[in-house]
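1. no sequence on this one, just coordinates:
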């Protein structure tokens, strides 16, 4: 197992410090705040720790309230809102320096049979035909506001094999395109033993879901984002629906688009498909999108 993958797994293994209170480490960030996907994933881990094993999260809704401090630990407090016969609901608040930085509500359910359909998986080239991020990112070093961004991004993504289907927004700045983006991703390693469980796959999927979701908004306006300095952005809220089981150590296609942006806020939608075409996850996020003056 790659050391950075083990670090990611350790990051999601929260320390229990009291009944329904947990503490998590912060990940070194390429920007002066905690990565939003990390906070969302850790909050979901905390919620899962308080729910019976026969119930898994089927949806979450969250708000990013303040920038997280990457140099400080985060405390997660869980409220057990309801435990029904089939469903359970939890509310989680993430706190740093005595202030709430993030809040999440998650609903859990027992698996059961019912009506089933899904929209088809969109076309995409095989992931093996695409270069991994560690080969792609250095090509754009001259476009970044700081050449050191490449090394920091590669360190942050070593645990995840991420492959862009099309040119990323920082590679097409100045040329507006269709507001749609696709990436393939999977872990750089395999989950085994106690680490191989449904909750781990769901929480790592939550972590990755915030990595490239707003790319489609940037593409619509020919913007490169914070890495090129032409846009200042941040996640505002984040919602996910978990439809079918999936493994994050097998390829998943993350297909995203943006129906609108306005008032310095961009809306992005995402769908995660397994390689055999099953729709596993739906995601919606609104992000702050400001143009520096």
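-> Cool, got the structure. Every value quoted in this text rests on a predicted model; they were computed, and no experiment measured them.

2. can we go C-alpha only for contacts and neighbour counts from here?
-> OK.

3. who are the packing partners of the one helix or strand residue 219 maps to?
-> Under the criterion of DSSP states H and E, residue 219 resides in helix 215-220. Packing partners of helix 215-220 (3 or more CA pairs under 8 Å, 6 or more residues apart in numbering; DSSP states H and E): strand 180-187, strand 252-262, strand 265-274.

4. so how far is the second one from its chain's centroid?
-> In terms of CA atoms, centre = their mean, to the nearest Å, the centre of strand 252-262 is set 13 Å apart from its chain centre.

5. for that strand, give me every contacting residue.
-> Under the contact criterion CA atoms under 8 Å, 6 or more residues apart in numbering, strand 252-262 has outside partners 122, 179-186, 213-214, 216-217, 266-275.

6. then the shortest one?
-> Here strand 180-187 makes contact (CA under 8 Å, 6+ apart) with 5, 124, 127, 159-166, 168, 215-216, 219, 248-258.

7. switch to 7 Å and redo it
-> 127, 159-166, 215-216, 248-258 (CA atoms under 7 Å, 6 or more residues apart in numbering).

8. next, the one to line up against it:
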């Protein structure tokens, strides 16, 4: 694998922050745009804002929710500066606000709630949405297929690619198409999509697929060289947070994952081919974390599209842990996505 392809899956490098002060950080590398887009990937902003805030809270606090807004399109040619503001420090909860700037202009903001980790002996009213049949489940090859091979069959097949080219000029560029393949094959996320993912003729209110993060991330709390208790007091503010030394990096990785192939799935619910939009931008992004997301295991995702109206589309996702069958996180995102008329898209395709 080439160095450039290896870099695509190096999440730590993609998200790495350099401290400017105890509450201010700047990206070490330029924020890349996703394939087919000119602006910074929204998942980068969401996950880096969470990573920046984690550098300002004690080790025994974990994120429980994140509410964010995309205010201005990110510029992939310029580094991003993040400022973390402390709103409230309590015994059980910490509230942070993170603001992201480029060219001295606010481009993104998030509010993040952290809760102290309870002891395992804590007993209270408990309920989890659960899919019992999911426990230990692997994607069924009769229904799901690895994203790279599915994309090559359902989009890059010469006859089908001609149809996509009638929708957008980007499908007439072989170099752009190779970037899609590389993103599926070498990117941070690995997908198992339903076989009708790219163009479904079914009338359905729900789409499901499997996803996981390729780079290894520890699930051991306070791992690494500083694992001894006298060095890693739970109220200590961490000097560094990496995939190797802090299990909370799973939340960061999940935040990155949660913005990928969520808004893009809107056509699936309307019997239209994916990638048929003419313009797309995220407006907001909300995550409720229900448990530590083990992102290196397959995650089962159920997506719905409750409302599409006047080019504003609401997409919601429920993410389930395939080891326990329990809900892991809930995500909502609204986007401004422009499509032509359904009749015209079908006529061209």
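-> Arrived safely, thanks for sending. All of these numbers come straight from a predicted model, not from anything done at the bench.

9. that older thread, mean deviation, the helix holding residue 219 of the first structure versus the second structure?
-> Taking mean CA distance after the TM-score superposition for the first structure, the mean distance separating helix 215-220 of the first structure from the aligned residues in the second structure is 3.1 Å.

10. in the second structure, what range does the next helix or strand after that helix match?
-> Next along the chain after helix 215-220 of the first structure, taking DSSP H and E as the criterion, comes strand 232-242. Here strand 232-242 of the first structure aligns to the second structure at residues 279-289, judged by TM-score structural alignment.

11. how much does the matching stretch stray from the first structure?
-> So stretch 279-289 of the second structure averages 1.0 Å relative to the first structure (mean CA distance after the TM-score superposition for the first structure).

12. so how far is that stretch off the chain centroid?
-> Using CA atoms, centre = their mean, the offset of stretch 279-289 of the second structure from its chain centre is 10 Å.

13. which residues does it contact?
-> Contacts for stretch 279-289 of the second structure (CA under 7 Å, 6+ apart): 63-70, 328-338.

14. assign the residue located most distally from the centre of the first structure to helix, strand or coil.
-> Most distant residue from the mean C-alpha position of the first structure: residue 85, 30.1 Å away (CA atoms, centre = their mean). When classified by DSSP: H, G, I helix; E, B strand; the rest coil, residue 85 of the first structure comes out as coil.

15. just the ones in strands from the contacts of stretch 279-289 of the second structure, please.
-> Using DSSP state E, the members of those that fall in strands are 63-70, 328-338.

16. identify the residue of the second structure aligned to residue 53 of the first structure.
-> So, by TM-score structural alignment, residue 53 of the first structure is matched to residue 59.

17. typo on my end, residue 14 of the first structure
-> So residue 14 of the first structure corresponds to residue 17, using TM-score structural alignment.

18. next, count neighbours for the closest residue to that match other than its chain neighbours.
-> Spatially, and ignoring its direct neighbours in sequence, residue 17 of the second structure is nearest to residue 27 (4.5 Å; CA to CA, 6 or more residues apart in numbering). Applying other CA atoms under 10 Å, we find 19 residues neighbouring residue 27 of the second structure.

19. who's in contact with residue 27 of the second structure?
-> 16-18, 79-81 are the contacts of residue 27 of the second structure under CA under 7 Å, 6+ apart.

20. for residue 230 of the first structure, same thing?
-> Taking CA under 7 Å, 6+ apart as the test, what residue 230 of the first structure contacts is 223-224, 291-292.

21. tell me which of those residues is nearest to residue 30 of the first structure?
-> Of all the contacts of residue 230 of the first structure, residue 224 has the smallest distance to residue 30 of the first structure: 15.7 Å, by CA to CA.

22. look up how far residue 152 of the first structure lies from the closest one.
-> 17 Å (CA to CA, to the nearest Å).

23. and what of residue 42 of the first structure?
-> Taking CA to CA, one finds residue 42 of the first structure at 22 Å from residue 152 of the first structure.

24. over to residue 30 of the first structure?
-> Counting by CA to CA - residue 30 of the first structure and residue 152 of the first structure are separated by 6 Å.

25. which one of these two has more residues nearby?
-> residue 30 (19 against 14).

26. that one contacts residue 154, doesn't it?
-> No. Using CA atoms under 7 Å, residue 30 of the first structure is not in contact with residue 154, being 10.0 Å away.

27. OK, contacts around residue 198 of the second structure?
-> Counted by CA under 7 Å, 6+ apart, residue 198 of the second structure has contacts 154, 273-274.

28. hmm, try it at 6 Å
-> 273-274 (CA atoms under 6 Å, 6 or more residues apart in numbering).

29. with mean neighbour count and distance to residue 93 of the first structure as extra columns, can I get the helices and strands packed on helix 215-220 of the first structure in TSV?
-> TSV is the format used below for these (neighbours: other CA atoms under 10 Å; distance: least, CA to CA, whole Å):
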stretch	mean neighbour count	distance to residue 93 of the first structure
strand 180-187	24	28
strand 252-262	21	28
strand 265-274	23	24
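
30. please enumerate the helices of the stretch 1-150 of the second structure.
-> All helices of the stretch 1-150 of the second structure, identified by DSSP state H, counting those that start in this stretch, fall at 3-8, 11-15, 42-54, 147-154.

31. what's the last one packed up against?
-> Right, helix 147-154 of the second structure. On a contact count with 3 or more CA pairs under 6 Å, 6 or more residues apart in numbering; DSSP states H and E, helix 147-154 of the second structure meets helix 174-186, strand 189-194.

32. switch the cut-off to 10 Å
-> Applying 3 or more CA pairs under 10 Å, 6 or more residues apart in numbering; DSSP states H and E, one finds that helix 147-154 of the second structure makes contact with helix 158-165, helix 174-186, strand 189-194.

33. looking at the ones you listed, which is buried most?
-> Ranked by average neighbour count under the criterion mean count of other CA atoms under 10 Å, those are headed by strand 189-194 at a mean of 22.

34. ok, average deviation of it from the first structure?
-> Mean deviation for strand 189-194 of the second structure: 1.3 Å (mean CA distance after the TM-score superposition for the first structure).

35. most packed of the helices of the stretch 1-150 of the second structure?
-> Highest mean neighbour count among these (mean count of other CA under 10 Å): helix 42-54, a mean of 26.

36. relative to strand 279-289, how tilted is that one?
-> Counting by axes from the mean of the first three to the mean of the last three CA atoms, to 10 degrees, helix 42-54 of the second structure points 40 degrees away from the direction of strand 279-289.

37. and helix 42-54 of the second structure, how far out from the chain middle?
-> With CA atoms, centre = their mean, you get 10 Å for helix 42-54 of the second structure.
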